[in-house]
Every structure is written in C-alpha cells, then in structure tokens.
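A.B. asks: coordinates only, sequence not included:
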C-alpha cells in the first residue's frame, strides 16, 4: 500500500547496555543518512538529561554533527526543553545551525524538564520556569525573526533566519499555545497517548494563522517495530518494554534487575509503561503500513513522526527500510 502523507523519524540516539556512546552516535548518523536516501522528510532529536540510555542531551551539537554528514534531509529538535535554557542562547544555537545548513533546520519546543528533579536543579532550572513558557517562545521567535522583544538585544547568528518553530506537547496546554501562536503542533503520542484526539481537535478548532503558518499542521508520533517477521518484531517489543521500564522505574543509583523489572511491569507503575505503547505499528511491512495509515486517520495528523524502537542499529535501519518500501514516503 502507499500513503499520501509525510513520514519522519524521531531518534533518541539510544545507547544499549555496554555499548560505547561513540558507537551509538555513529549509528545516529547512519540512521539519518538512510532516512535521507529513503525519502523521509525530517529527523528530530530530543533533549533528555541524566539517562545513560539516551545520547541526545546536547541536542544542537548532535544536529550539527548529523547535518555535516547529510545533504538534504531536514534536521531538528523534537524538542528543546525551553525552560532549561535562555531563549537567546537557543536562538544563537539554532541560528548558527540554520546559517550553516539553510532551509534544513527545525526547532521543536517543549516545556517539560526532560529529566528528574535532581537533574533539573543541576541544570539551574527554577521549578517555576515552565510558567513562562509562552513568553519564552515569543521571545525566542522574536530573536529568530529579527523583531526582538528585548530592546537592543539580538541573536547573532540567528537574527532573521526565521527558523521554523514547532510546539511539542502531550496535553491541551501545548495545543492551545500552538493554536494561538499559529505554529505547527507535534503530539508526543509515542509515550503519552491519552489526550491525543482532544488536543488535536482543540488545536484545529482554535488555530489562528500566522506569518509562519496559514493553516493548522499536526505531527503525531507513533512507535514502529517493523521487521522481516512478526516473531522478530514481537521480540523487539519485549526488549523495548523492558528497556523503558528499567529507564523510568529504576530508583536513583540502582539499576533494576530482570526479576525486579518483571515485578515492576506487573505493578500499577508497569501499567503506565504498557500505556506508552498504545500507538505502536508492529510486525511485517504490510501490517505496519496499514497501522500507520489507520493511525494517521485516527490522529487527524498531517504528518507522522516514527520512533523506531529496535534494539540494534541494524534493526532500526531495517525498520526504516520496510516502512519506506511498503508504506512509501511523501514530501510535505
């Protein structure tokens, strides 16, 4: 089957147990290069901190590295957790990226810390920082457009680059903000599925056109485990379930054992892990393609961003290929 909507990739630069981080980052470059060859629209990287299994914490640096090893594909943050940063610094970072790689850089923005409470303090983040997220987005937008909101303060590089902004979210808050500001909206349905349909409906209903965007534009995220056999895809799912449980349920300073993970997955906390896989396309290529089309209609999305969760670089590359070959990819 073929689809008539764009497909993109969200890559967390995963680090497997015992894997050198450099090897993980080399795999991230391979994934982006293959996505480019296959015709995917964009690859995004997410800002997370203090997770040994994620190597995308220095998001702008990673984007710069991948951009230097690719030619056409759009690259960006999905997203930068803006309350962790000064809007001016982010404008300078992404203005630099856009200057070096014109027409290829996106900037998705979220308001969560992307980490635990202790690390949030280490980031020098005030717990009230999320309260000013709308103002911070407007300030950042001003730096990138050249219409600064802070008299006499400009982003160099950055001023006038017009790096496109995207609001990320998993609740109605982000949907309302994206609608009011006339920005594209990306919903994190790959790990927080509950409010997807309500948020998208609210965004579309309240959208106000802006200089960046005339009509509402929705990106919805979905987990993908495409493999040559359903048995292999199911194996990958089980590995992924356990990885996520270990990542989010292990207490500070302790790595859950396999037996502890079994007990954790059987607990109320474990049900939260299961809910994270509500929107998952799994199996052989035809089944995955059908699920992607079904999900796009369910989410009322203009674009899907796929999160390939295989436990090896080769598995993620194969998943990318199977989706591209069977579902097809469409330019925006």
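C.D. replies: Nice, thanks for sending it over. Just so we're clear, the structure is a prediction, and the values are computed from it rather than from any experiment.
A.B. asks: could you use CA atoms for every contact and neighbour count after this?
C.D. replies: OK.
A.B. asks: list the contacts of the residue nearest to residue 169 when sequence neighbours are not counted.
C.D. replies: Spatial nearest neighbour of residue 169, excluding adjacent residues (CA to CA, 6 or more residues apart in numbering): residue 187 at 5.2 Å. With contact set as CA atoms under 8 Å, 6 or more residues apart in numbering, residue 187 has these partners: 168, 169, 170, 196, 218, 219, 220, 221.
A.B. asks: ChimeraX command for the buried members of the residues you listed?
C.D. replies: Selecting the buried subset of these in ChimeraX, with 16 or more other CA atoms under 10 Å as the burial test, is done by:
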select :168,169,170,196,218,219,220,221
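A.B. asks: included below, for side-by-side comparison, is a second structure:
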C-alpha cells in the first residue's frame, strides 16, 4: 500500500498572475517558490505550457525551466508539460537536450496533446488540431528517437537530425486526462502523469487502463504514475475553504469566456447552480483543509490510485499563503515519516 511517508511529492506551477501584479513579479515568485521547494525536499518542480491567458505566465516554458534550474541545486525541473502540437519534435529535442546538458540528471520532459490555449492560440501558433491530434503519436515517437540513448532508435522516425544533448535520455512523460493518453503511454512504455488538478473525472479509469496495457521499455520496465492534484492547505479549514474561492472565481470567469488574473477570494460566488456543479466537478479531486485534513486527504488519494508520486498544484492570491500551503503539505510528509520510524 502506498503511504505518504514513502511517496515522492512534487510541485506543478502554472505561474499565476494576480490582479494588479506585474508579470515579472509572478515570474520572480516562481523562482522563489522553486528555491524554497528545493530546500524543503520536494522531488520535482514542473511548469505547464499555457497561452493567451492573462493570469498565467508560463508560456515560454523551456526558458523558465532554465531559469529555475539555475537557481536550484537538487530538485528536478521540467515541463508538465510541453504541448507537442505547438512545436516540432526537433525543436523540443534541441531545447531539452540543451537543458539536460547544462543541468545533467535534473531535467524532465512531459508532453501533452492539447494546444494549451483557445482557438486564437491555435491560429497564432499555426496549429491545426485535427492534423495535430492525428499526428501526435508519431510526433512523440520522433521526439523519443531524437532523445533516445541508443544510436539505432527503436522508434523509427524521419527526418532525424542531430540535436544538442542527443542520446542523453531526457526522461519523457506522457501527460493527459483521458484513456487516449493513458493507452498511448502504455503502448510506448512511458511513465504517465494524470491531470486530476483540472479534469479528475476519469482518473481511476485512465490509471487502471495504463497499468493494464503497459508495455515495458528499456528505460521503464514497469508502469509509473504521477497524479497531479489541487491542494489548498491552511492553518484552519475555514481559511483553506476561503482561499479556494479565488480558484472557483477563476474557473467561473474562464467558463464565461473571460481570462482574468487571479483575484482575492470573493465575499460570495455569483454562480448559477449549473456553473457551481461544473466547477465542483472540475475540483472534485481537490484536497482542502487544515494540516491534519490535508494529510488524511493525501493518504486517501494514494490508497485509491496507488500513485508513485503526487504533483501538488496550489494557487492563491497572496503568495505567502501559497508558500504556507506547500509548507503544510511538506510537513505532513515529514510527520508521516516520523511516525513510521
């Protein structure tokens, strides 16, 4: 049975931009959070590619990964993930091969099949999603061929050109929230990260399908699962619930076609019953509460998913509240370790 004491904890950062905040300050917060996470002992720090969202500053993902790797020392840094329809496999291999060369043994590459934005994003990035969806498996195979350690790749891909850092075996993760991504990860023998932080509905079904159909590969002899989960921890349950209202408001705005920056928790949520139901479904996997409640929630999630690792996603209007939430999560793991010893 998976236990919190023996499970790796990692961080997923979308680099939220709050109302009235400069984008540069949001980026500097990401650097500060990564430095603190490195000191605490979190295992990974992943950044997600999003576009055309006023409240998200992680668009130039590879650039930001390099900056965060430069100010940390131990923690793994990577993409959770790079949206492969937006890039050629050659470009991604060059970027992450370069990062791995500069920070050996610390770089991860998670890939997803969405554009990380809306229709305007697809148009701006020249992405045809019909073609991109059909070509996604082959793009993944081509990327693996460019990064694979062996010269004669098992993934036959063309064109195949030299890339900085080739054959360094940068770890590639498949990201997703559906059976499609789960089955592709299993077929290719890749580790799998499920995005329960925004789409938890098929979590257990997808993880079960991935494990059932997993085909061992040279780098991954067994299935490996990360579950990304929203967590809002505070010193009291009342405060944690209050902080979640900022995320509910953000989701409500997006559902109404408005990409706004993260606001302070509103006094009341002006949602319809249908909107409330949709947002509660979106955050059905969220773990919200005081330190003991958060610890219990993390343990229950591990028991139900048997995940190898948890990727914690937390956004708050006040950066200090965000740091405190991650600190509470880390303290929960340390307390579990003390009780085990």
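C.D. replies: Everything's here; your move. Treat the numbers as computed from the prediction; the structure is a model and nothing was measured.
A.B. asks: among the contacts of residue 187 of the first structure, which are in strands?
C.D. replies: Using DSSP state E to define strands, the subset of the contacts of residue 187 of the first structure located there is 168, 169, 218, 219, 220, 221.
A.B. asks: would you list those in TSV and tack on distance to residue 153 of the first structure?
C.D. replies: Converted to TSV, these look like this (distance: CA to CA, whole Å):
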residue	distance to residue 153 of the first structure
168	26
169	29
218	32
219	33
220	35
221	36
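A.B. asks: if we can go back for a sec, what residue of the second structure takes the place of the residue nearest to residue 169 of the first structure?
C.D. replies: Aligned against the second structure by TM-score structural alignment, residue 187 of the first structure finds its counterpart in residue 194.
A.B. asks: can I assume that match sits in a helix?
C.D. replies: No - Residue 194 of the second structure is assigned strand when assessed by DSSP: H, G, I helix; E, B strand; the rest coil, not a helix.
A.B. asks: how far away is it from residue 142 of the second structure?
C.D. replies: 22 Å (CA to CA, to the nearest Å).
A.B. asks: equivalent analysis for residue 26 of the second structure, please.
C.D. replies: 34 Å.
A.B. asks: looking at these two, which one has more neighbours?
C.D. replies: residue 142 (23 against 20; other CA atoms under 10 Å).
A.B. asks: now do the helices in the second structure.
C.D. replies: 23-40, 61-71, 89-102, 119-124, 129-147, 179-188, 203-213, 237-255, 273-282, 291-305, 319-340 (DSSP state H).
A.B. asks: now do the fifth one against helix 89-102, angle only.
C.D. replies: Per axes from the mean of the first three to the mean of the last three CA atoms, to 10 degrees, the angle that helix 129-147 of the second structure makes with helix 89-102 is 40 degrees.
A.B. asks: now for helix 129-147 of the second structure, which elements pack on it?
C.D. replies: helix 89-102 (3 or more CA pairs under 8 Å, 6 or more residues apart in numbering; DSSP states H and E).
A.B. asks: against the first structure, where does the helix it packs on fall?
C.D. replies: Going by TM-score structural alignment: helix 89-102 of the second structure matches residues 87-100.
A.B. asks: list the buried residues of the matching stretch.
C.D. replies: Neighbour-count burial for stretch 87-100 of the first structure [16+ other CA under 10 Å]: 87, 88, 90, 91, 92, 93, 94, 95, 96, 97, 98, 99.
A.B. asks: quick revisit: now render the helices of the second structure as TSV, adding distance to residue 5 of the second structure.
C.D. replies: Compiled in TSV, the helices of the second structure are given as follows (distance: least, CA to CA, whole Å):
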stretch	distance to residue 5 of the second structure
helix 23-40	15
helix 61-71	26
helix 89-102	30
helix 119-124	41
helix 129-147	33
helix 179-188	27
helix 203-213	22
helix 237-255	23
helix 273-282	28
helix 291-305	9
helix 319-340	5
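A.B. asks: do you know which of those lies nearest residue 111 of the second structure?
C.D. replies: Across those, residue 111 of the second structure has its closest neighbour in helix 129-147 (8.1 Å, CA to CA).
A.B. asks: and the residue nearest the centre of the first structure, how close does it get to residue 25 of the first structure?
C.D. replies: By CA atoms, centre = their mean, the mean C-alpha position of the first structure lies nearest to residue 78, the distance being 3.6 Å. Going from residue 78 of the first structure to residue 25 of the first structure by CA to CA gives 17 Å.
A.B. asks: same deal with residue 225 of the first structure?
C.D. replies: The spacing between residue 225 of the first structure and residue 25 of the first structure, counted by CA to CA, is 21 Å.
A.B. asks: between those two, tell me which one has more neighbours.
C.D. replies: Using other CA under 10 Å as the criterion, residue 225 of the first structure and residue 25 rank with residue 225 on top: 33 against 21.
A.B. asks: my guess is that one contacts residue 312, does it?
C.D. replies: No - between residue 225 of the first structure and residue 312 there is no contact under CA atoms under 8 Å: 11.6 Å.
A.B. asks: mind listing what the residue mapped onto residue 246 of the second structure from the first structure touches?
C.D. replies: With TM-score structural alignment as the criterion, residue 246 of the second structure lines up with residue 239 in the first structure. Going by CA under 8 Å, 6+ apart, residue 239 of the first structure touches residue 311.
A.B. asks: same thing with the one 3 residues further on?
C.D. replies: By CA under 8 Å, 6+ apart, the residues touching residue 242 of the first structure are residue 261.
A.B. asks: wait, what's in contact with residue 238 of the second structure?
C.D. replies: Applying CA under 8 Å, 6+ apart, we find residue 238 of the second structure in contact with residue 289.
A.B. asks: from residue 50 of the second structure, how far out is it?
C.D. replies: On the measure of CA to CA, residue 238 of the second structure and residue 50 of the second structure end up 31 Å apart.
A.B. asks: again, but for residue 215 of the second structure
C.D. replies: 31 Å.
A.B. asks: neighbour-wise, which of those two wins?
C.D. replies: Neighbours were counted for residue 215 of the second structure and for residue 50 using other CA under 10 Å; residue 50 has more, 24 against 17.
A.B. asks: ok, now which ones touch the more buried one?
C.D. replies: Here residue 50 of the second structure is in contact with 14, 56, 57, 58, 59, 115, 116, 117 (criterion: CA under 8 Å, 6+ apart).
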